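1. need coordinates for the following:
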Amino acid sequence: MCFSLPNINKEGYLFIIVSFIITCIAFSISWGFGVTCLFPTLLCTYFFRDPARVVPNNKDLILSPADGVISQVEEVDYPLSAENGEKKRFTLVSIFLSVLNVHVNRIPISGTVKEMHYKKGKFVSAMSDRSSNENEKQVIAVEYEKGKEVIVEQIAGLIARRIVCNLIVSQNVKAGERFGIIRFGSRVNIYVPADIEIRVSKGQTVVGGETIIANLNKENVQEKLTFDVI
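-> Take a look at the predicted model:
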């Protein structure tokens, strides 16, 4: 039987190494103490796992940016400052990530990073819809066509106080690519233009880089899909 270690996101290296060292010291003191310290080490390793995903290769698809459960689907105003005061409507799809979910975030659609804004805020529990408006967040707008964009928000939670985003403005990105991580329980929002049909619903479990949130092409293209492992 072949055993392979899980792929670990680099943001977890320090946490895992420190936990491992503490566990080794604990085992040198007593077996029971060592077993007690081993649990958080294994939990930390599990939290920072970064599995490959089978990503649909189709420019018309908007994919889930995170693993988790959809807690909210509703039509809202444009979440950024609209140019020329133009009022736009978007559909908000909010995804709650528990501490057991993969926390690596992925690009929802191929395009160019048009805007990025980091907003300071509170650390309300990510289980509450209030966290979308009140909590610290990183906002990323990806332009997939001229004047058309999808917006992603990485939102901190009660114990998730470190948002990592590896993008820069004007960077070209591909759907399904990793772009960051939020540590220890959080929420990720995705805003899609309101005239696009949403293909997920509240309470549904989604997988980052794999689950289709929406399709820019109103025709069903499921049979035309090819896939990339990323």
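
2. C-alpha only now, for contacts and for neighbours.
-> Will do.

3. can you give me the neighbour number for residue 156?
-> Residues within reach of residue 156, counting by other C-alpha atoms under 10 Å, total 31.

4. same check, this time on residue 219
-> Residue 219: 7 surrounding residues under other C-alpha under 10 Å.

5. and the gap between it and residue 62?
-> If you measure residue 219 against residue 62 using C-alpha to C-alpha, to the nearest Å, the figure is 14 Å.

6. how about residue 31?
-> When distance is defined by C-alpha to C-alpha, residue 31 is 50 Å away from residue 62.

7. what segments of the chain are helices?
-> Counting by DSSP state H, the chain has helices at residues 13-29, 31-47, 131-134.

8. here is the second sequence; please produce its structure so I can put it next to the first one:
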Amino acid sequence: MFARGAWKWTYALPPAVVGAALLFVSSLWGVLGFALAAFVVWFHRDPERTPAGRGAVSPADGKVSVVREDPDGRVRVGVFMNVHDVHVNRAPLDGTVEAVDHRPGGHRPAFDKESEHNERVRIDCGDHEVVLIAGAFARRIHPYVEAGDELARGDRIGHVSFGSRADLVLPREYDRGDVLVAGGDSVTAGETVLARRDGGDATPTGGA
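-> So this is what the prediction gives:
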């Protein structure tokens, strides 16, 4: 399965066309063009995922790059998506989308401190939110949801084309002690539990 929409073909078509043209000049360069096109399609892969255990699951594949308290006291966990990671993002908790906001900005590397000023899309679910942040090469953020949508933990909520970051801002009742991951940990979207409240997320399925 591949990420929704025709963006993958939009990105894959130019190297495929160039590769076909270069076949008449150099078989090596032609093959490289087709290989790049195949990589772009593979990059937009979208495997099935099943949430494991209770708690807030990761919104992205990649490595944990941020664990901190925001100025308002809420805990933020950020996941940096490298170019080889799956870039389809998933809902960390059950909830209702209240707003989807786009904020224009720069395109610094998503692991850089200056990425706080990068282009982003904020998916606000009331008690928690997911922020999809563009990186140096990520120029397109594609949210799948809109205000009013009901989400189950692990549902697909969007994708970002090429390296980027996804932040989860946890509900206010979570504190740093509820976070189960640390910087540098590898996580899987829709499966790895990032945070869990031992006394407050006892439902056998669904959100925390």
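
9. so which of residue 31 and residue 62 of structure 1 has more stuff around it?
-> Higher neighbour count among residue 31 of structure 1 and residue 62: residue 62, with 27 against 10, using other C-alpha under 10 Å.

10. if we can go back for a sec, closest one to residue 98 of structure 1 among the helices of structure 1?
-> Closest to residue 98 of structure 1 of the helices of structure 1 is helix 31-47 (C-alpha to C-alpha; 10.0 Å).

11. where does the closest one end up in structure 2?
-> Counting by TM-score structural alignment, helix 31-47 of structure 1 pairs with residues 27-43 of structure 2.

12. can you give me the buried ones in the matching stretch?
-> 29-37, 40-43 (16 or more other C-alpha atoms under 10 Å).

13. please apply the same query to stretch 194-214 of structure 1.
-> The neighbour-count check on stretch 194-214 of structure 1 (16+ other C-alpha under 10 Å) flags 194, 198, 200, 206-214 as buried.

14. what does that stretch rub up against?
-> Stretch 194-214 of structure 1 is contacted from outside by 53-56, 61-73, 75, 89-91, 105-108, 175-177, 215-216, 218, using C-alpha atoms under 8 Å, 6 or more residues apart in numbering.

15. just the buried ones from the residues you listed?
-> Buried among the contacts of stretch 194-214 of structure 1 (16+ other C-alpha under 10 Å): 53-56, 61-73, 90-91, 105-108, 175-177, 215.

16. out of those residues, which are inside strands?
-> 54-56, 61-63, 68-73, 90-91, 105-106, 215 (DSSP state E).

17. how close does the nearest residue to residue 27 of structure 1 once chain neighbours are set aside get to residue 16 of structure 1?
-> Nearest non-adjacent residue to residue 27 of structure 1, counting by C-alpha to C-alpha, 6 or more residues apart in numbering: residue 34, 3.9 Å away. With the distance defined as C-alpha to C-alpha, residue 34 of structure 1 ends up 15 Å from residue 16 of structure 1.

18. is it true that residue 229 of structure 1 touches residue 53?
-> Yes - counting by C-alpha atoms under 8 Å, residue 229 of structure 1 does reach residue 53; the two are 5.5 Å apart.

19. so what sits against both of the two?
-> Joint contacts of residue 229 of structure 1 and residue 53 (C-alpha under 8 Å, 6+ apart) do not exist.

20. and the buried residues of stretch 194-214 of structure 1 as JSON lines, adding distance to residue 140 of structure 1?
-> Listed next are those as JSON lines, based on distance: C-alpha to C-alpha, whole Å:
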{"residue": "194", "distance to residue 140 of structure 1": "18"}
{"residue": "198", "distance to residue 140 of structure 1": "20"}
{"residue": "200", "distance to residue 140 of structure 1": "21"}
{"residue": "206", "distance to residue 140 of structure 1": "20"}
{"residue": "207", "distance to residue 140 of structure 1": "19"}
{"residue": "208", "distance to residue 140 of structure 1": "16"}
{"residue": "209", "distance to residue 140 of structure 1": "16"}
{"residue": "210", "distance to residue 140 of structure 1": "20"}
{"residue": "211", "distance to residue 140 of structure 1": "20"}
{"residue": "212", "distance to residue 140 of structure 1": "19"}
{"residue": "213", "distance to residue 140 of structure 1": "17"}
{"residue": "214", "distance to residue 140 of structure 1": "18"}
